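**Q** I would like the atomic coordinates for the input below:
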Amino acid sequence: MRGTTTSRPQSGEPPVVLDWVEATNPKDRVLMGTIARRRAPLGDHAIWHPRPKRTEKIDLLEEQSAIRVQELIPLRYARMSVSPFTFYRGTALIMASDLATTAVSGIPVQCVGDAHIANFGIFMSPTQHLVFDINDFDETLPGPWEWDVKRLVTSVEICSRDRGFDAATRRRAVQECIHSYHESMDMFAKMDNLDVWYANLDVEKTLQEYSKSGMPSKTLRKAVQKALSKDSNHAAQKFGQMVKGEPRFRSEPPELVPIDELTGYDLEGPLDVTIRTLFERYKNNLYADRRQVLDSYHRYHDAARKVVGVGSVGTRVWVMLLSGRDVNDALVLQIKEAEESVLERFVGHSRFATHGERVVQGQKVIQTTSDVLLGWTSMTTPEGLRKDYYVRQLWNGKGSIDLDHAGKEGIINTARMSAWALAHAHARTGDAIAISAYMDHGEIFDNAIVSFAKQYADQNELDYQVFMDAIKSGRLPCAK
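**A** Predicted coordinates:
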């Protein structure tokens, strides 16, 4: 791909934007990867030293919170305060600002932007097959592939610490993760372009391979069972209820609040009108066949504000309840606010007109198979501020890995699969041959990333303590 990324900034200077022009000849692409390795030696990726003037990172959290729904900020901080791992999940902006000071090869891809291990999971493809892939794209933007790798591998170290694993197990987990990425990228570099594009991590086949090799797969099997039960009808049953013969969302504040209980939103007119307008604009951005599907769900019943995730808490997220043939044929859509990517201040602005389109177009090129109803929309507030959103089915066979209760093999297997999915995303959107050549055939790059992960996990614990002190002092509000 042709895109932008950043070089390693000099002391105190902002990152420099580079323009990467890919070669078409495989030999030239190998050469370009080798040249990039000379510019940013593999061992440099092991280095993490906080800059002497590293600003207090809590400022970045407050900066994000300032533009979000204020009544939800205490809940955001409460979810982040559970452990260093939940804190890490909510601090993609902090890590992006730190990664901008580290070595960069200069080879761009469509970055995930927040590629931690909890942002990978199971999906139902349009052909009704379960696949394992990336499941969060809010921060996606063209940028340095190393940033995604470092965020993923570091998350494996932090998650393993959170599970109480010993040092040897933690090291094995991060080694397996980066080895899987390296091995997968080498494989993609040898494949034809269409073969790379169509490759996928079929969950059933993966389970069969684990069984044959004797590797435990209890964690993945639980996720599969969960995914098979998650569709719009089940979402309507879980989050809805019948009121005078009509489906309505339950009231479970602050996590789920029907729109008729909300006041004070800065959008055009009543919330009911606003959400209907967002929906109509979203439909206009879809292909005709997708619009035809939506038109078959002609009955609108209700909408609500929903809280999702950890880092996303405070963004405006709406769920919309529709029905088709009858009330038992439900469609639950999620309309989620799309903010500026955490990468933008370091790698440049998105080329798309809205952040909703940035998220959707990024997801479509990164993910093996995307939701057929994925689209974007936007509105302008009375003050003239544009609010961007992307839309998808709330549940379409999504299954999350239960990292809180996963054993050693469960974490390691998830780390392997996540690394495969990340390498696949990078191979689809970047130069797999150049990236493979850059990493070379030895273990220097892998060992450097393992070293970085341990050092940055230590830094994350220090930042977490600063965060907890800010809560205790009253600087940051935190729900009880």
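
**Q** contacts and neighbour counts: CA atoms only from here.
**A** OK.

**Q** Wasn't K454 part of a strand?
**A** No. Residue state for K454 (DSSP: H, G, I helix; E, B strand; the rest coil) corresponds to helix; a strand is not indicated.

**Q** What separation is there between it and E209?
**A** Here K454 is placed at a distance of 30 Å from E209 (C-alpha to C-alpha, to the nearest Å).

**Q** Mind checking which of the two has more residues around it?
**A** Here K454 and E209 are compared on neighbour count by other C-alpha atoms under 10 Å; more neighbours surround K454, at 22 against 13.

**Q** Tell me which residues touch the more buried one, please.
**A** Residues near K454 by C-alpha atoms under 8 Å, 6 or more residues apart in numbering: T154, E157.

**Q** Against R358, how distant is it?
**A** Counting by C-alpha to C-alpha, the separation of K454 from R358 is 32 Å.

**Q** now swap in A223 and tell me
**A** A223 is 29 Å from R358, where distance means C-alpha to C-alpha.

**Q** okay, the two: which has more neighbours?
**A** Regarding A223 and R358, a neighbour count based on other C-alpha under 10 Å identifies R358 as having more, with 25 against 17.

**Q** Buried residues of the helix or strand that contains the more buried one, list them for me.
**A** Taking DSSP states H and E as the criterion, the element that holds R358 is helix 355-366. Neighbour-count burial for helix 355-366 flags H355, G356, E357, R358, V359, V360, Q361, G362, Q363, V365, I366 (criterion: 16 or more other C-alpha atoms under 10 Å).

**Q** now these in JSON lines, with distance to R428?
**A** Conversion of those to JSON lines gives the following (distance: C-alpha to C-alpha, whole Å):
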{"residue": "H355", "distance to R428": "21"}
{"residue": "G356", "distance to R428": "21"}
{"residue": "E357", "distance to R428": "19"}
{"residue": "R358", "distance to R428": "17"}
{"residue": "V359", "distance to R428": "16"}
{"residue": "V360", "distance to R428": "16"}
{"residue": "Q361", "distance to R428": "13"}
{"residue": "G362", "distance to R428": "11"}
{"residue": "Q363", "distance to R428": "12"}
{"residue": "V365", "distance to R428": "7"}
{"residue": "I366", "distance to R428": "7"}
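
**Q** before we go on, could you also do this sequence so I can check it against the first one:
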Amino acid sequence: MSEAAQDHLTPSANPPVDVTSWKRADSPRERSRAGIAARAKAPLESHAVWQVRSGRREAIALLEEQSAIRVPDLIPLRYKRMSASPFTFYRGTVLIMTNDLATTPVTGIPVQCVGDAHIGNFGIFRSPSARLVFDINDFDETATGPWEWDLKRLAVSVEICGRANKLKEKDIRNAVLQCTREYRERIKWFSEMDYLDAWYEHLDVEETLDRFETTGGGKRNGTLRQAAMKALLKDNDAAAAKLCRLKDGKLRFKSNPPELVPINELDSYADLDALQARLDTLFENYRHSLYEDRRWVFDHFRYQDAARKVVGVGSVGQRAWASVWIARDIDDPMMIQMKEATHSVLEHYCGASPYATHGERVVQGQKLIQSTADVLLGWTSFLAEDGKKRDYYVRQLWNGKGSIDIDNLNATALSDLARMCAWCLAHAHARTGDSIAIANYLGGSDEFDQAIASFAVSYAEQNDEDYAVFKKMIKKGQLPCA
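**A** All right, here's what the predicted structure looks like:
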């Protein structure tokens, strides 16, 4: 167990989930038989079952436990963002759902899980070959775990997203079924490919949208097309123009508290010179985590400024920094994000990470499950003012990143997006798990698809119940809200 995990890991009240005893057989036939045999442990229909429970104050207590190790001043903002809707609440409650999934039947077939594979954690980014690809884009919770937990997290998010967009019940169920069917068919497809061919597969955005429109009778998916166009414009130049200004010949961050606070405005740090020195150490440690060729690239940039940055919904309260660098001159900027990495929620239930730091856990997990990782992806640690060592992972802030407008999805867009997410999830699991066993566990019928669709309905109702408790506690002043 890593030192970081020992510091933060809280034992679960639920029994641990066994993901270490699975031994992958040598031959495809034996792996197929092992997958089918796993149905005895977790029958396909058993995945449909979830009993909705009301008034779960203990579920909200898990959120408070998480908040205890985050920046106290940002917790009211976190709860405010989570309180906006049942979907924003769901985005911030991966610990609650993982705790619930630990009570359900599991196949015992492990993969490198995303950990928080909801529909908002997939998106567009530019590959090193300058093509736009679609893939998973959030890895804070990645760790070894049961493959079906990722798929259930995704399917429920499709259900909740559809409800939030006021789609018809039949259209929502169709999107969830399309999602699970795509996963089932893709995992079988990957299991039959040569392993290296499967490893190098990826979703090219333009090709995928063209294919969807061809198979969908020529119907244009404007939501996904628009996201792709926006992604093309999100680069280092655009990030610097939006977040920085020129002062005394250097690029300096604009002030927009609490979302963006330049380093020289952080009143919570008594000694700003000492803070800058610790940041310098952070950058140097990060540099040593890079391969030699990436180090060569990083060394061409000169530091300009840093700021504390608030990111996401569920991530609010985790420490995050942004820094701006230049290469040739101020017209050649690069934006770097450093985000705190704590224990994965999966570690509560599936065992601690084998990596020395959680920053490395996130980075190595991302490289395993993402088709094309950022060339400047690395990790580091930072000695905080209180003397505690905090782990971070580091990446470019904007490198063609594009998110989908999930608040305005019609039935076609939701179904297409759900399928794309399922494709990426199957690819991640095929790269890191026993795809032959998973494919044979699922079989060729839609029995599993129907079970997951039923689970998605029940768990969406559970999310509504927990959200009601959450809102009630905010109203009573029992939880802080900005």
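
**Q** that older thread, which part of the second structure matches the helix holding R358 of the first structure?
**A** For helix 355-366 of the first structure, the aligned range in the second structure is residues 358-369, judged by TM-score structural alignment.

**Q** The spatially most central residue of the second structure sits in which helix or strand?
**A** Among the residues of the second structure, the smallest C-alpha distance to the mean C-alpha position (C-alpha atoms, centre = their mean) belongs to D138, namely 2.7 Å. Counting by DSSP H and E, there is no helix or strand that carries D138 of the second structure.

**Q** Quick one: map it onto the first structure.
**A** Aligned counterpart of D138 of the second structure in the first structure: D136 (TM-score structural alignment).

**Q** Let me see the contact set for its match.
**A** Going by C-alpha under 8 Å, 6+ apart, D136 of the first structure touches V112, D114, A115, N119, F120.

**Q** Next, count neighbours for S370 of the first structure.
**A** Using other C-alpha under 10 Å, S370 of the first structure is surrounded by 19 other residues.

**Q** F279 of the first structure versus that one, what's the distance?
**A** Applying C-alpha to C-alpha, one obtains 19 Å for the distance of S370 of the first structure from F279 of the first structure.

**Q** go on, G314 of the first structure?
**A** With distances taken as C-alpha to C-alpha, G314 of the first structure is found 21 Å from F279 of the first structure.

**Q** Specify which residue of the two has the higher count of neighbours.
**A** Neighbour count, other C-alpha under 10 Å: between G314 of the first structure and F279, G314 has more, with 26 against 19.

**Q** Am I right that that one is in contact with A66?
**A** No. Using C-alpha atoms under 8 Å, G314 of the first structure makes no contact with A66, being 9.6 Å away.

**Q** just to revisit the earlier point, by contact count, what packs against the helix holding R358 of the first structure?
**A** Contacts defined by 3 or more C-alpha pairs under 8 Å, 6 or more residues apart in numbering; DSSP states H and E place helix 355-366 of the first structure against strand 108-111, strand 375-380, strand 386-393, helix 408-429.

**Q** matching residues in the second structure for the second one?
**A** Residues 378-383 of the second structure are the counterpart of strand 375-380 of the first structure, counting by TM-score structural alignment.

**Q** Report the mean distance between the matching stretch and its aligned residues in the first structure.
**A** Stretch 378-383 of the second structure: mean distance to aligned residues in the first structure after superposition is 1.0 Å, counting by mean C-alpha distance after the TM-score superposition for the first structure.

**Q** Name the residues of that stretch that are buried.
**A** Neighbour-count burial for stretch 378-383 of the second structure flags G378, W379, T380, S381, F382 (criterion: 16+ other C-alpha under 10 Å).

**Q** Not counting sequence-adjacent ones, nearest residue to the first one?
**A** This points to G378 of the second structure. Of all residues beyond its chain neighbours, the one nearest G378 of the second structure is V394 (5.1 Å), with distances taken as C-alpha to C-alpha, 6 or more residues apart in numbering.

**Q** burial of the aligned residue in the first structure for that neighbour, as a residue count?
**A** Matched to the first structure by TM-score structural alignment, V394 of the second structure sits across from V391. V391 of the first structure has 25 neighbouring residues, counting by other C-alpha under 10 Å.

**Q** how about V391 of the first structure, what does it touch?
**A** The contact partners of V391 of the first structure, taken as C-alpha under 8 Å, 6+ apart, are Y282, L333, Q334, I335, K336, L373, L374, G375, W376, T377.

**Q** Neighbour-wise, which one of those leads?
**A** Neighbour count (other C-alpha under 10 Å) singles out W376 as the most crowded of the contacts of V391 of the first structure, with 30 neighbours.

**Q** residues in contact with that one?
**A** For W376 of the first structure, the contacting residues are Y282, N285, G356, E357, V360, D388, Y389, Y390, V391, by C-alpha under 8 Å, 6+ apart.

**Q** how close does C478 of the first structure get to I444 of the first structure?
**A** For C478 of the first structure relative to I444 of the first structure (C-alpha to C-alpha), the value is 43 Å.
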